[in-house]
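> coords below, sequence missing:
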């Protein structure tokens, strides 16, 4: 059975949001994909590439899947009425709808994500949450499925999302075959972080806090409790807490936990078992590790290791 897929594009669209999912669908061989735009005809991507001969929404019949691509202006100014009208019409004709990157702003503006979990590019996540407070924005996920709506993080995450759709439709082996052909990593689950704490956190402005955060990043398993860090910095625990809030926008405990979670992910990918990972990352116990993975990534350490570690070719040791 051939599944009909429409990719909604428009002037200023990010080209990889379109070409990445389209190539996955093409390689899978069980999809008939077409480009659709609000008025039909040619549209120009943000990098100047012209996408010609797009269909207007009224020329599109029932769909298995609608994919809404993204663009920076959707987050900056919001989608225009013409795009919203086209998206609303196409969504009503589709069994499921997916968005890539800031394409989530289209679904949110239509009210389709109200009360649902969703993600977008980490740079736009705060804007999405503020503009659409009824959407449960999860800025750290690569892709999320909630009912018939699938949302993904920035740009290349559209490939991960589309591989997940192929896996759901055709099975894991079909998705792996596509990933091998495209030479991409098929096994990035939706729970994988978009970015590491070290990259996502702005650098500390003060020398004092920069020294402390560098020490945590260098050795997450060391004692980085609030009293120990305050003593190392020769300040009170209250003052240290204020510094973290002022410069990093979080508490010392939460920041340290995210650093340890980053290290735990890498340890699992390197082949360490759950117990060893908990100890070496500084999270301590299996249960603490499991809670951290569930809270921040929506998965378990074992599932993360099984879906990731084997693709790395590393032997899995320990529990």
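Perfect, thanks for sending it. Just so we're clear, the structure is a prediction, and the values are computed from it rather than from any experiment.
> make it CA atoms for all contacts and neighbour counts henceforth
Will do.
> Residue 110 reaches residue 86, doesn't it?
No. Contact criterion C-alpha atoms under 8 Å: residue 110 and residue 86 do not qualify, at 10.9 Å.
> These two - which one has more neighbours?
Higher neighbour count among residue 110 and residue 86: residue 86, with 18 against 15, using other C-alpha atoms under 10 Å.
> So which residues make contact with the helix or strand harbouring the more buried one?
Residue 86 is part of helix 81-92 when elements are defined by DSSP states H and E. By C-alpha atoms under 8 Å, 6 or more residues apart in numbering, the residues outside helix 81-92 that reach it are 8, 10, 37-38, 57, 60, 66, 68, 97, 106-107, 109-110.
> Mind listing what's buried along it?
83, 84, 86, 87, 88, 90, 91 (16 or more other C-alpha atoms under 10 Å).
> List the contacts of residue 286.
Going by C-alpha under 8 Å, 6+ apart, the list of residues near residue 286 reads 274, 275, 278.
> Test my guess that the last one contacts residue 289.
Yes. Residue 278 is in contact with residue 289 according to C-alpha under 8 Å; the separation is 5.8 Å.
> what ranges do the strands span in the stretch 1-150 of the chain?
Per DSSP state E, counting those that start in this stretch, the stretch 1-150 of the chain carries strands over the ranges 3-8, 31-36, 41-44, 50-54, 63-68, 94-99, 117-118, 136-137, 143-146, 149-152.
> With the stretch 151-300 of the chain instead?
Under DSSP E, counting those that start in this stretch, the stretch 151-300 of the chain gives no strands.
> can you map out the helices along it?
For the stretch 151-300 of the chain, the helices defined by DSSP state H, counting those that start in this stretch occupy 157-170, 172-182, 197-200, 207-218, 226-233, 237-248, 252-269, 274-281, 286-297.
> Using CSV, lay out those together with distance to residue 26.
Shown next, in CSV, are these (distance: least, C-alpha to C-alpha, whole Å):
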stretch, distance to residue 26
helix 157-170, 11
helix 172-182, 9
helix 197-200, 34
helix 207-218, 42
helix 226-233, 53
helix 237-248, 43
helix 252-269, 30
helix 274-281, 38
helix 286-297, 30
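> Which among the ones you listed is found nearest to residue 140?
Checking these against residue 140 by C-alpha to C-alpha gives helix 286-297 as the closest, at 7.4 Å.
> How far away from the center of its chain is the closest one?
18 Å (C-alpha atoms, centre = their mean, to the nearest Å).
> Can you pull up the most central residue in this protein?
Closest residue to the average C-alpha location of the chain: residue 142 at 2.0 Å, with C-alpha atoms, centre = their mean.
> Quick check: the gap between that one and residue 32.
Distance, residue 142 to residue 32, using C-alpha to C-alpha, to the nearest Å: 25 Å.
> next one: residue 108
27 Å.
> surely residue 179 meets residue 188?
No. Counting by C-alpha under 8 Å, residue 179 sits too far from residue 188 to count as a contact (10.9 Å).
> also this one, for the comparison:
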């Protein structure tokens, strides 16, 4: 049983995504079974942005989490340094004490962090809030580039798609990667190109507003080479500390973290769209070896390059061999 814990100001799509993903899995796979409960935390009044606020009356309160196998904490409004509503921390600790799991999406990671259960573990949140999370909770190893991170019974995510990746990860744990991959194709595959385009548009807007566009184009064109911080700073015509400040201020990442993210996104694109061997993809995207690519891809997605390719293979057959994406013009 999955309990979605709604704190005041949780985005509406964060509350409905678990039901969408898991109902799709149940519909397409008769052996898959989930109950999803929407539980209101004390003080919940309405959903938050994006979109209009909706006044909801969830059928459960905190008692709905008492026998949950997994509790999902969506993002929510409000001061992130403030303590969660009364009873929330005890309820989350009780889930873990009975060997259940807790997943946090976006700013929901701050609520989970307040329990102290993430101390000494890796976690992530939306890139706009990674520095704040690290400052408030210095005992957590905050990963600014993580899309989905698992550490013990905890799963945290940036929340770009309202927790869809978290739900797919839970599905893979419960019913295997094949079921999760097929559900992913049902839900996500049509979005991949759009998601890439949106990310590129965001990167371009950020770069153009900060004068980083030429350097980002240069990085794209030289992914196959070992890029150092000094080389990136020299191309941006600034110091290493200066280029680091500009990258962190406008992308939430250091220059080398940005390079790693770009390498991974390009490697994932090649795995989805071509049949280029993994070894060649690792070389083309600047990883020192296929082992390095496997390590970083597993850290990001929880899977291997070959498993990622199988999970995202087009329904009509294997992808065609193709060249890597051309650099930005």
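It's in. Note that the structure is a prediction, hence the values are computed from the model and not measured.
> Now render the buried residues of helix 81-92 of structure 1 as a markdown table, adding distance to residue 261 of structure 1.
Formatted as a markdown table, the buried residues of helix 81-92 of structure 1 follow (distance: C-alpha to C-alpha, whole Å):
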| residue | distance to residue 261 of structure 1 |
| --- | --- |
| 83 | 39 |
| 84 | 39 |
| 86 | 41 |
| 87 | 38 |
| 88 | 39 |
| 90 | 40 |
| 91 | 37 |
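> Among the residues you listed, which one sits closest to residue 246 of structure 1?
Using C-alpha to C-alpha, the buried residues of helix 81-92 of structure 1 come closest to residue 246 of structure 1 at residue 84, 38.6 Å.
> could you measure residue 230 of structure 2 against residue 303 of structure 2, distance?
Counting by C-alpha to C-alpha, the gap from residue 230 of structure 2 to residue 303 of structure 2 is 32 Å.
> more crowded one of the two?
residue 303 (18 against 14).
> Okay, the residue of structure 2 most remote from its centre and residue 231 of structure 2: tell me how far apart.
In structure 2, counting by C-alpha atoms, centre = their mean, residue 237 sits farthest out from the average C-alpha position, at 32.2 Å. Applying C-alpha to C-alpha, the value for residue 237 of structure 2 to residue 231 of structure 2 is 10 Å.
> same thing with residue 205 of structure 2?
For residue 205 of structure 2, the distance to residue 231 of structure 2 - C-alpha to C-alpha - is 23 Å.
> next one: residue 295 of structure 2
Taken as C-alpha to C-alpha, the span from residue 295 of structure 2 to residue 231 of structure 2 is 25 Å.
> the more surrounded of the two?
residue 295 (15 against 12).
> Around the equivalent of residue 104 of structure 2 over in structure 1, how many other residues sit close by?
In structure 1, residue 104 of structure 2 lines up with residue 99, judged by TM-score structural alignment. Residue 99 of structure 1 has 29 neighbouring residues, counting by other C-alpha under 10 Å.
> so which of the contacts of helix 81-92 of structure 1 would you say is closest to residue 295 of structure 1?
residue 107 (25.2 Å).
> Look at the nearest residue to the closest one once chain neighbours are set aside and say how many residues are nearby.
Distances taken as C-alpha to C-alpha, 6 or more residues apart in numbering put residue 113 closest to residue 107 of structure 1, at 6.2 Å, once the chain neighbours are dropped. Using other C-alpha under 10 Å, the number of residues around residue 113 of structure 1 comes to 24.
> what sits against the aligned partner of residue 113 of structure 1 in structure 2?
Residue correspondence, TM-score structural alignment: residue 113 of structure 1 in this structure matches residue 118 in structure 2. Residue 118 of structure 2 is in contact with 112, 140, 154, counting by C-alpha under 8 Å, 6+ apart.
> The second one: how many residues sit nearby?
Right, the one you point to is residue 140 of structure 2. Residues near residue 140 of structure 2, counting by other C-alpha under 10 Å: 20.
> That one maps to what in structure 1?
Checking TM-score structural alignment: residue 140 of structure 2 goes with residue 135.
> Hmm, its match is touching residue 110, no?
No. Using C-alpha under 8 Å, residue 135 of structure 1 makes no contact with residue 110, being 11.5 Å away.
> Look up how far residue 215 of structure 1 lies from residue 284 of structure 1.
In terms of C-alpha to C-alpha, residue 284 of structure 1 sits 18 Å off from residue 215 of structure 1.
> just residue 72 of structure 1 next, same as before
Distance from residue 72 of structure 1 to residue 215 of structure 1, by C-alpha to C-alpha: 36 Å.
> Just want to know which of these two has more residues nearby.
Neighbours were counted for residue 72 of structure 1 and for residue 215 using other C-alpha under 10 Å; residue 72 has more, 18 against 14.
> how about the nearest residue to residue 189 of structure 2, chain neighbours excluded?
residue 312 (7.2 Å).
> Could you pull up the contacting residues of the one you found?
Residue 312 of structure 2 touches 181, 184, 185, 189, 272, counting by C-alpha under 8 Å, 6+ apart.
> What of residue 134 of structure 2?
140, 141, 142.
> Neighbours of the equivalent of residue 57 of structure 1 over in structure 2, how many?
Here residue 57 of structure 1 is matched to residue 62 in structure 2, going by TM-score structural alignment. Neighbourhood size, residue 62 of structure 2 [other C-alpha under 10 Å]: 19.
> re earlier: rebuild the strands of the stretch 1-150 of structure 1 as a markdown table, extending it with distance to residue 242 of structure 1.
Below are the strands of the stretch 1-150 of structure 1 laid out as a markdown table (distance: least, C-alpha to C-alpha, whole Å):
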| stretch | distance to residue 242 of structure 1 |
| --- | --- |
| strand 3-8 | 46 |
| strand 31-36 | 51 |
| strand 41-44 | 48 |
| strand 50-54 | 51 |
| strand 63-68 | 42 |
| strand 94-99 | 38 |
| strand 117-118 | 31 |
| strand 136-137 | 26 |
| strand 143-146 | 34 |
| strand 149-152 | 34 |
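> Please identify the deepest-packed of those strands.
strand 149-152 (a mean of 27; mean count of other C-alpha atoms under 10 Å).
> which bit of structure 2 covers that one?
Going by TM-score structural alignment: strand 149-152 of structure 1 matches residues 154-157.
> average gap between that stretch and structure 1?
Superposed on structure 1, stretch 154-157 of structure 2 shows a mean distance of 1.8 Å to its aligned residues (mean C-alpha distance after the TM-score superposition for structure 1).
> cool, and stretch 13-22 of structure 2?
Using mean C-alpha distance after the TM-score superposition for structure 1, the mean distance for stretch 13-22 of structure 2 is 1.4 Å.
> Relative to structure 1, which residues correspond to that stretch?
Residue span in structure 1 matched to stretch 13-22 of structure 2, by TM-score structural alignment: 16-25.
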